[in-house]
Every structure is written in C-alpha cells, then in structure tokens.
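*Asks:* sequence unavailable; structure follows:
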C-alpha cells in the first residue's frame, strides 16, 4: 500500500500519524512486492447501513476486494463518503461504528458529503479525529473562520510508485438547504478545479476529483485539464464509467453496492496513464471472515436493542426511494397520522427523505423496533407548531417542485388532501388543498405536527420555520412515536386513501 505524501494531509500528524504508520507497516509485512509500474485505485461510497440486504454487497465484501487488490500490487483506497448517517446504528452512535470499521479497511482518504454532516458540524469533527485517514472537502467552509471546517482537509496528495496522486472533493450545495448547518458555507463545486491546479503545482502527477451530486458542475469539471478522473456520487440512476482520451468519468450510485477499480500504469517519472477501469458488484464477492466478524459484533448489539416485536401490518408497505418521494405512500401516511395523533393537531407533514429503509413488506409482516429504526434512522424530534394556511400551500408547492428529481423534500400529509397538476411549472402545481375535509383557508391558522428539521426551515421549507424550533428542541423522537403508535394498535392497515392525487 502506498505511503501518504505530505501535501493536503498536514493535520495527519502526532499520535494519528503513529497509528497510521503502524497500520501501513502491518499491511506491508504480508503483501507481496508490487510492480513499480502499476497502481490499482479502488473507489466506493455510501455504505451507511451495516445490516446485510439480500442481493447487495457490504463492508465484508469490500474487504475481500481490498485484500485481493493489495495482494496483487500497489493499491489506493479512495472512499467517497456518504456513510456516517442514515444507518440504523448511526442513530445511537452518530457514525462512530463506521469509523471503527473503516479504520480496519484503511482508506487513504474519505470525501465528505452532505449526508456525512447529517448530525452536524461538531459530530463530523469528532469522527474525523477518530479516523486514521483524512476527511477531504475543499468547499465545506466554516463561516466563523472562512476556512475549511475543522477536521477536514481541502485535498490529499498521496505518494505511489507510479507518481503522486492528488485527490480533491466538493460537497453538494444542497447541504445548506437540506440540513441545518448555519455555521457552514458551501462554495461552488466548480471551484475544485482551482484546487486541482494547486495540486498539480505541488507535484501531483494524476488528480482524482470526487463530486457529491452537483450535476450542474460536471461539464465544467470534465473539461478541466488538471483533473484526470472525475467521480460523481448520484442518488439515482446507474453506475457509469467512461474513458475518453485518457480521462475518466464515473457516476457512482451504489444502490446495490459496487466499487470502481481503476488501473494506472507508469514508471514514476512520466505521469501515469489510465490502463483500465471496471465496475465491480460487491455482492458477487465472498465476505471477508475477519470483517464479517467485526460487523457481526455491532449487529449483535443492535439485536439486543431492537429485536422487539411492536406490531403487524395487515397491508403491504413499500419504502423504496421512488415510492416515498414521488407520490402518496401508505407507510409515509402511517407516520404522518401517528405524528398528528400524538399531538392532536389539525394536520401533520413528514418529508419522504426521512424514510430510508428502501424495502418492501408483505401483508402480514411482523414489525420490530429494528424495522422502524431502519426506516427512520435520523434522530429527529417532532414538535407541534401553528402556521397560516398560506404557508401550508407554499410548502406543498415546494414538495411538488422536486418530484421529477425524487427529492427528499416531498411531503406526506395527515388530515389533508392535495391535488397536484405536475404538468404545470414548479411553483404552480397545487390545484387544491383541504384540511379536515374543508378548503384550506390561507388566512386561518392551523396546528401542525412537524419534524423539528422542517420547523427549522430544512429542505427549503423556510415558510414552515417556527420560533419554537431549534437544533436542541425538546420533543418526541420520530421513531419512538411510530413505535408507540404500532404498539398501541397491534395491527395497522395503512392504505392509499387519496390524500395526494394528480390531475
């Protein structure tokens, strides 16, 4: 495994450097000698949930790929991030278990994405100091200092036998819209072109740029001469790898678990050349026994906490991404109804992005706390606020505006019915709204149960912002409300009942 260079990872010093050196030395002792003319780069991202899912690969499969590549020769492991939130266990430890497991896999760096800031700036900084590898983002700026936030590096420069490999990454601009991070400014993703040029000036022979979504920046960055490989994370679509005139462009979706493997050839004098690239489905690899055992320890802890039956669904449920972000959904309606019932409000909203299970449940499925925790992994509290009717209509317009892109801002209401015309331009799609069977009065005030996140204006819902909401607001955790709702009823039968329709 190549040694780290000094550029971009200056903070990687002291006791952290000692730990890293020990880890590298241990690997070097067991790996065979590699050709100085070849380097494999393994790239993957988005593995927040350690629970095994049929047909999907996980950390244990990734460990096998890394072990194989490292045995074959010189290898860099670049991690695209998006792994510290939205997993079941992350709800309890804010992603600390993932750092522990990644330390075993020994990434050479990890890009920071908007999802990694799901628990806020301070938690990400803590995770960065637990890691034996640098967190990289050139565009995540602390407003208090005007510099890259504490715990992050703007880039990494890594020494390898084929030359110095520079890595830079940009976070999605949606961070400040979708998450409550008032101290963070996101600079335009295209600015990492300047960081790539700076890496060249520091001696980088090959530069990899990692882009957290932000498709609007792709074309400009693909044309940047200082960038050799551009790897974009995407929430939808399929994995893509394209090579053109020695440059590489990749889109990593990782819905089913995959890794990119790039091969560079060089002699350490001239810049290395791209010799090949492949998409590797992780599910097709046998799990590494040691990593499987490590993951199993955490899964056993989860079983003690969550393998408790709380109810049964008499009807089928679908929590896949498209199902909860494009139209009425029975499970989302069940959540919204539970929220409204808990606070006895006029209405309730839950955003589809809060639902992360990406699963289907047959009628008659017995639900456990594990199921609910998996579906609702964020530690979001629910509060009751009072809002004017015009704010509710404005919120529904924002909800409808993101349907085509399957945005997590899509709202599911309770005790409301909305008719959309999605053929109309965004901002003019709400045809009608009723609350409790009566037309919405724009001047009337309604009590509404909301996730505290929405009540702080998250996901672009500034019109829902309420004085009583704050990052530390006291309230009932969403998954606790759902668990109690199911426990009280024993069996539920959520159905599509016409609360969201299209004209």
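*Replies:* Arrived safely. Just so you know, these numbers come straight off a predicted model, no measurement behind them.
*Asks:* when you work out contacts or count neighbours from here on, use the C-alpha atoms and nothing else.
*Replies:* Noted.
*Asks:* so where do the helices sit in the stretch 251-400 of the chain?
*Replies:* Ranges of helices in the stretch 251-400 of the chain, per DSSP state H, counting those that start in this stretch, are 289-306, 321-325, 330-343, 369-375, 389-401.
*Asks:* now those helices in TSV, with distance to residue 201 and mean neighbour count?
*Replies:* Listed next are the helices of the stretch 251-400 of the chain as TSV, based on distance: least, CA to CA, whole Å; neighbours: other CA atoms under 10 Å:
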stretch	distance to residue 201	mean neighbour count
helix 289-306	39	14
helix 321-325	43	23
helix 330-343	51	23
helix 369-375	46	22
helix 389-401	43	22
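*Asks:* same list, these, but as TSV with distance to residue 146 please.
*Replies:* Listed next are these as TSV, based on distance: least, CA to CA, whole Å:
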stretch	distance to residue 146
helix 289-306	38
helix 321-325	35
helix 330-343	40
helix 369-375	37
helix 389-401	31
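*Asks:* try this one side by side with the last:
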C-alpha cells in the first residue's frame, strides 16, 4: 500500500557532536558536561508495522527500552516516528489494537501520525488515539476551519522531566499523506501545511513562548525530507529529528544544526541520543543505534498481548511447503519480477478467472524472505497485511498499458536517482518489456496477454486489489468498470490458493523484462539441425557484455541460454550462437513456415547509465524465427 523501502544498510552506527557557535562538531556529549548540566536521553523507534503481529522483535524492543531507561544518567523521553499500527498480519482481527496495546506498556511520550495510521480510514484515527495512553501528534495536519490539530490528534506535547522541558512536534509530508493514502484530505477539511515552514515556526514558538530546553521533531517524511527540514530550520531551533517512513538504517548524525536519526523498521533497532542540556539549551550530544537481538529477553506482557491475538486467527498453522524462497523484500518487488509476486498474482487471477492480475509492490510487506520450507498462514498475512480485497476490472488494451506504465520509475527521475529504476508491481497473465528512461518512446511495450499480443481495442478482465482499484499508488483505475468484487481479503485468496497444494516452487518466468538499449532486429531460420548464429551491431554505450547472461526468450516464457556469445569491443559487435535443436524445442508448438517472435536479452556494462540498484544495463533484440520442419513434422525426439 505504500512505498516504504530500505535497499541497504549503513555501516556506521554511532556518531556524536558538540554545539559550538550554532553548529555541531565531533566529540562526545560528556565533553561539554559541566556543573548544572543535565543529560537528557531520547529513545526512539519507527515503523513497527509487521513486527506488531509477531512474538519476536517487538517484545524485545519493549525490554530494551526499559533497560535503556534504567541505565540513563538523567531524564528519558521515548518517542515514535509513525507507522506503528499497520500494516501487520493481525490487522484483519485487531486492526490497530494489538500494536497500541503493546505501546501502552512502553508508555511513550508521543508518536506521530504516519500514512499507515490511516490504514483503517480517517474517522478511525480518533479510535486509535482514544485507545492509546499516549498522544499522537500532527502539527502540520490541521483542521482547515480552525487551524488546530485534526480530530483525535495534538499539535504538540511538552514533557517536563528531571528539571528539563522538552517540546515535541509531529510532521508528515505529502508523500506520507496524499501520496500513500486514498484519503481526499481537502474534501475532509484537513489542510496539509508545508512542514518545512510549520516545524521551524512551531519550534521557535516552543522555545521562545513555552521556554522549552529542547525540541524534538517526529518527522514521518523519510531521511531526504528530514535533511531538508534541518536545512530549512535556519535558526537551529529543532534539536532532534526522529525520522520514519522510508525505513532506513540511519544512525544519529548532525545535519545543519539538528541531530537526525532513523531506526530502520519492524522493531529491529532502537535509537538512543543523549543531549547535554545546560543553561536552557543543548550544548552537546552523543548517539547510536542499538540492534534488537535475540539476546534481549522478550517482555512477557508484550508477548502475551501478541500471542492472545494470534490465537484468534491460527496464524501459526502450516499452509504449504515451498521448495523455492518466497521473496517479500521491498528491493526485489519494487525493482523486478519475483517468484512470490508471481504466486500472489496467479492466486488473484485464478480467484476471479481473469485474463491478467496486477498488485502493487508496496502492498507486499515484511521485507523478508520465507522458505524454502514450511509456510504458515501468519507468513502470508504478514506479507499481505492490509485489509485489501480482490477486485476485477474491465480494461481496454490501451488502458492496460497505461496502467502498467503508471508504475514505471525511470532511472533519471528523483526516485530513480535515490532507489534506481523500478517497475513497482507484480503481474500474472502478462509478459512485457519496460524501458526505464525518460527518453524512451514507450515505457511499456511488446505486451502479451495470455501468450497473445495485446490488442489496444480489446477488453480484458484484470484482477487487482481494492486499494489500487480505488486509485492507490497512482494507478489510473478509480473510474474503471468493476466486473467482480469478491469481498475476500487478498491474503485469504492466497492462502486458499495454496492450501490444496502440498508443495510449491514459484520462480521468475520473464513476465517483466527490463530493457535499457536495443540491438538491431534479426531474422533466423529454425529447422532443428546445427547451430543458429547471429551478429548484432552494439549501441555506442556498450563497453562489455556479460556473455553468460545472453538468452533467447519466447512469448510463453520458454527460454534458452546462448551456447556462445562474444562481444568484439573494437568492432562493437555481439555474436550469439545457440543450438538449433534446443531452439526448435523452444518453439515446438509452431507450424511449419510459421514466423515466431523471439527476444534476445543480454546484460552489459554501459558507459552511459549509472545504475543504483541493478549491477548492469540490459540489451534487447527482436528476433523473427521462421520454423522449417523439413518434412519431419513437429520438431522432437525420434518416434514422436
């Protein structure tokens, strides 16, 4: 449902600084401690999400918070960076209640409304806050008429502890509101103020009018925007920025006079920042990320809460055995086809007997890999935790292409420069190429539906989840005709699909083929004898070709690795050789004289493209293969 991602982790987990002349320089907090100084510890977490349904990291995080509270040399403030109440496997049963019940045991001083706090709708926010024994902040999400925090939330919270006064504010950007929910905030009477203007102004007010010693901003914005907030805070009134949303491992570090930190997600880390408060201001700091490991004992109360909810839905019951890994990581599902994405969409397509199925990459959660081995119902609900149902829509071929193109992120875009080019979805019943570059004539091309070339004027039944059917994740589907509304949770659909099967082994089948540059078209004859050799002129940006990656693909997913491939860098040519007999088996269903469209793909080093996620660029050539049977009937072994 959202685009929260973390494709890597930073190696350095500790940093520190001293405030001198309005900026931070390296050095431990203790270096500035003097008579009358107080050490304030800020503990923070963010994006609990799927951990809320598991008796693993979350109960351990509760214990770790209590341990660090006890070890602190002075007052402690505990805060969250948002996205705590969803999505998780218990959402269909407990909604927000399981994570809120556990957080009530933590007794945080404040948390911020993030996009996943809206998973259950706008009105239930007041139910979330009513069940919470701590405040939820939304400083820049205000009632349009009154200018005050919208129903159930607070604009700020001041914590007085150990002689120190701390002002806390909560912020969300457009990406974490209109960009990741289906809520029309303007129509609901909520104004989303520019956090880079609202936050510095509120921080200044808290210091000048309320007399707080430090200001902590809970920013559900992601690291990039949080760094932008630090830069926008010209007077350095915001001392700490606790970040959520993009789930990065970002140890505390100084950015333009503010200390910025993010604890990745799913209760995997706790951020600890020590501020030296002296004379009513922060004079030094030290900080680190502390990993939540199995060495930390689980808090028994937190474990009991989670396990009581789990028992209601039998999440620990085995469903199927998988022989291949089920990859639910963000990095894989946003960037490329995955075996698990194929399984999910196959289940959706079968459920409504549709021509094709599409699901958004952000709807596949947990950022984990399951199997090989036993898969439980909890595993499926953990990866598909939203209350989305399976819906089928009627789309023309032209609309189907537009739908697929809506999710392509080009390498040259701002998102592409941060995360790399992305296809951002998983599909079934479809095969197509995607060209992730701003100069591409078509972002999606050569589309096949059920093995047949797409007809722009034909109508197709396409299975999707209810979130994207309503226009979520930027899909242009909100006004499309509905064929069937199952009312069945997407996770339930997948479980029902798996239960009759003893074992599964989903793999990557070439449903979505990335292409950076094209080779010239080629024509070959396939008669089942000898070798087929073709030479291509290479584009100017090809420095070298990974010869072991060259393969020929048919439109039904059958493919054949090249027997030999040689790139001549002086002549800028690529020679490819395949066994004719093996190639004939790839097109064995073709009639004598029939021309079969094939595609050749190869990975290469480019002098032009600097990829963020992928290691290499990718070439494509359209190959027209004319089948000749030579009077032997269909190609095949003797006696067939």
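*Replies:* Structure's in. What do you need? Since the structure is predicted, the reported quantities are computational estimates derived from the model, not experimental observations.
*Asks:* wait, which of the helices of the stretch 251-400 of the first structure is closest to residue 244 of the first structure?
*Replies:* Closest to residue 244 of the first structure of these, according to CA to CA: helix 321-325, at 32.4 Å.
*Asks:* the closest one vs the second structure, average offset?
*Replies:* Its aligned residues in the second structure lie a mean 1.3 Å from helix 321-325 of the first structure after superposition (mean CA distance after the TM-score superposition for the first structure).
*Asks:* quick check: that helix aligns to which part of the second structure?
*Replies:* The alignment of helix 321-325 of the first structure onto the second structure (TM-score structural alignment) covers residues 330-334.
*Asks:* tell me which residue of the second structure matches up with residue 239 of the first structure.
*Replies:* For residue 239 of the first structure, the aligned position in the second structure is residue 250, judged by TM-score structural alignment.
*Asks:* tally of neighbours for its match?
*Replies:* The number of residues packed near residue 250 of the second structure is 22, by other CA atoms under 10 Å.
*Asks:* excluding its backbone neighbours, what's nearest it?
*Replies:* Distances taken as CA to CA, 6 or more residues apart in numbering place residue 262 nearest to residue 250 of the second structure, at 4.9 Å, with adjacent residues excluded.
*Asks:* now residue 63 of the first structure
*Replies:* Take residue 63 of the first structure and drop its neighbours on the chain: the residue closest to it by CA to CA, 6+ apart is residue 288, 5.8 Å away.
*Asks:* check residue 393 of the second structure too.
*Replies:* By the measure of CA to CA, 6+ apart, the closest residue to residue 393 of the second structure outside its immediate chain neighbours is residue 482, 4.5 Å from it.
*Asks:* which ones are touching the closest residue to residue 514 of the second structure other than its chain neighbours?
*Replies:* Ranked by CA to CA, 6+ apart and with sequence neighbours excluded, the top spatial neighbour of residue 514 of the second structure is residue 434, at 5.1 Å. Residues in contact with residue 434 of the second structure (CA atoms under 8 Å, 6 or more residues apart in numbering) are 408, 423, 442-445, 512-515.
*Asks:* which of those show up in the first structure as well?
*Replies:* On the basis of both residues aligned by TM-score structural alignment, their matches' CA atoms under 8 Å, what survives of those in the first structure is 408, 443-445, 512-515.
*Asks:* make a ChimeraX selection of the buried ones in these.
*Replies:* In ChimeraX syntax, the buried subset of those is picked out as below (16 or more other CA atoms under 10 Å):
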select :408,443,444,445,512,513,514,515
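*Asks:* residue 143 of the second structure: which of the kept ones among the contacts of residue 434 of the second structure is nearest?
*Replies:* Closest to residue 143 of the second structure out of these is residue 408 (34.9 Å), distances taken as CA to CA.
*Asks:* so what corresponds to the closest one in the first structure?
*Replies:* Counting by TM-score structural alignment, residue 408 of the second structure lines up with residue 400 in the first structure.
*Asks:* hmm, residue 422 and that match touching each other?
*Replies:* Yes. The criterion here is CA atoms under 8 Å, and residue 400 of the first structure meets it with residue 422 at 7.3 Å.
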